[in-house]
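> quick check, what structure comes out for this input:
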Amino acid sequence: MKKIWKNERGFTLVEMMIVLLIISVLILISIPNVTKHSANIDKKGCEAFIKMVEGQVEAYKIENKKIPTIELLSESEFLKGVDSCPNGDKIKIQTDGSVVVAKESEE
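Below you'll find the model as predicted:
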């Protein structure tokens, strides 16, 4: 059988090592940036969750004519068993109906 390509050439070990080095450097640069922003992402996620719970408190007040507790909301169809932010911070509904992150001493 006759060879179609006379000059078959693959990548050398040195070329492969250079590519691996470049990929490693890019990963080392990008990982700290991602972890730096994860706390900010958690904070914004909790803020959004609090806004959503405030809306559910208003819906509960309209339907039942009283301000609910977080336990009532999580047991009802309004929150379905969720009583904390996505990052794990517990939330609390105050007597005026506002929603805040509960401090550990209040729990």
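
> contacts, neighbours, all on C-alpha from now
Will do.

> so what's Lys92 up against?
69-70, 99-102 (CA atoms under 8 Å, 6 or more residues apart in numbering).

> try 7 Å this time
70, 99-102 (CA atoms under 7 Å, 6 or more residues apart in numbering).

> adding secondary structure, write these out as TSV.
Below are these laid out as TSV (DSSP: H, G, I helix; E, B strand; the rest coil):
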residue	secondary structure
Ile70	helix
Val99	strand
Val100	strand
Val101	strand
Ala102	coil
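
> could these go into a markdown table alongside distance to Asn7 and neighbour count?
Formatted as a markdown table, the contacts of Lys92 follow (distance: CA to CA, whole Å; neighbours: other CA atoms under 10 Å):
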| residue | distance to Asn7 | neighbour count |
| --- | --- | --- |
| Ile70 | 73 | 22 |
| Val99 | 72 | 20 |
| Val100 | 71 | 16 |
| Val101 | 68 | 16 |
| Ala102 | 71 | 15 |
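
> please give the structure of this sequence too, so both can be compared:
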Amino acid sequence: MSKKGFTLVELMIVVVILGILVAVAVPIFGAVTKNAKVKSCRSNMRVIKGNMETFAMTGNNGDQIELVTGTDMVITTESSFLALFDGGVLPKCPSATAAEEASGCYSATIKVASAQTTYEVKCLTAAGSASQENHNG
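Take a look at the predicted model:
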């Protein structure tokens, strides 16, 4: 009489191997997700900076632009700047919490000093606090 099936030892070995694979894969997946969010945030900042340059070239340079994003709307003093974005809304930071999104994710400033214009975009979220794009033109 022969019995077919797995022994308890074989099942335990499989469970241990799966546990090791999960312990290795989860941190790697978390790091990949975080890196993707940071790259998306930097891409958003490049888009904002490019639109700042366009805004300045249309004769609006010298203005300080403060951008505040909310859940459903963008508040700014320059509606002509927001018109440069798809739908007239700034891109949202993928790392922002709900509170950060409500208080604003990005800070954008155009400064003009004699013959030099400086464009600066900063991500104000905790996850992207070190993210910054500068350009002197």
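
> could I get the contacts of Lys92 of structure 1 as a markdown table with distance to Glu77 of structure 1?
As requested, the contacts of Lys92 of structure 1 are exported to a markdown table (distance: CA to CA, whole Å):
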| residue | distance to Glu77 of structure 1 |
| --- | --- |
| Ile70 | 12 |
| Val99 | 18 |
| Val100 | 21 |
| Val101 | 21 |
| Ala102 | 22 |
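
> count the residues that sit near Val89 of structure 2.
Counted by other CA atoms under 10 Å, the residues lying close to Val89 of structure 2 total 17.

> longest helix of structure 1?
Identified as the longest helix of structure 1 according to DSSP state H is helix 13-64.

> residues contacting the following helix or strand past that one, please?
Once helix 13-64 of structure 1 ends, the next helix or strand along the chain (criterion: DSSP states H and E) is helix 70-75. Applying CA under 7 Å, 6+ apart, the external contacts of helix 70-75 of structure 1 come out as 79-83, 92-93.

> buried stuff in helix 70-75 of structure 1?
Across helix 70-75 of structure 1, burial judged by 16 or more other CA atoms under 10 Å covers 70, 72-74.

> so what's the residue count around Thr7 of structure 2?
That count, for Thr7 of structure 2 with other CA under 10 Å as the rule, works out to 8.

> do the same with Tyr119 of structure 2
20.

> next: Ile67 of structure 1.
The burial count for Ile67 of structure 1: 20, using other CA under 10 Å.

> can you pull the contacts of it?
57, 61, 97.

> ok, and the closest non-adjacent residue to the residue nearest in space to the middle of structure 1?
Closest to where the C-alpha atoms of structure 1 average out (CA atoms, centre = their mean) is Asp42, at 5.4 Å. Excluding its sequence neighbours, the residue lying closest to Asp42 of structure 1 (CA to CA, 6 or more residues apart in numbering) is Asn87, at 5.7 Å.
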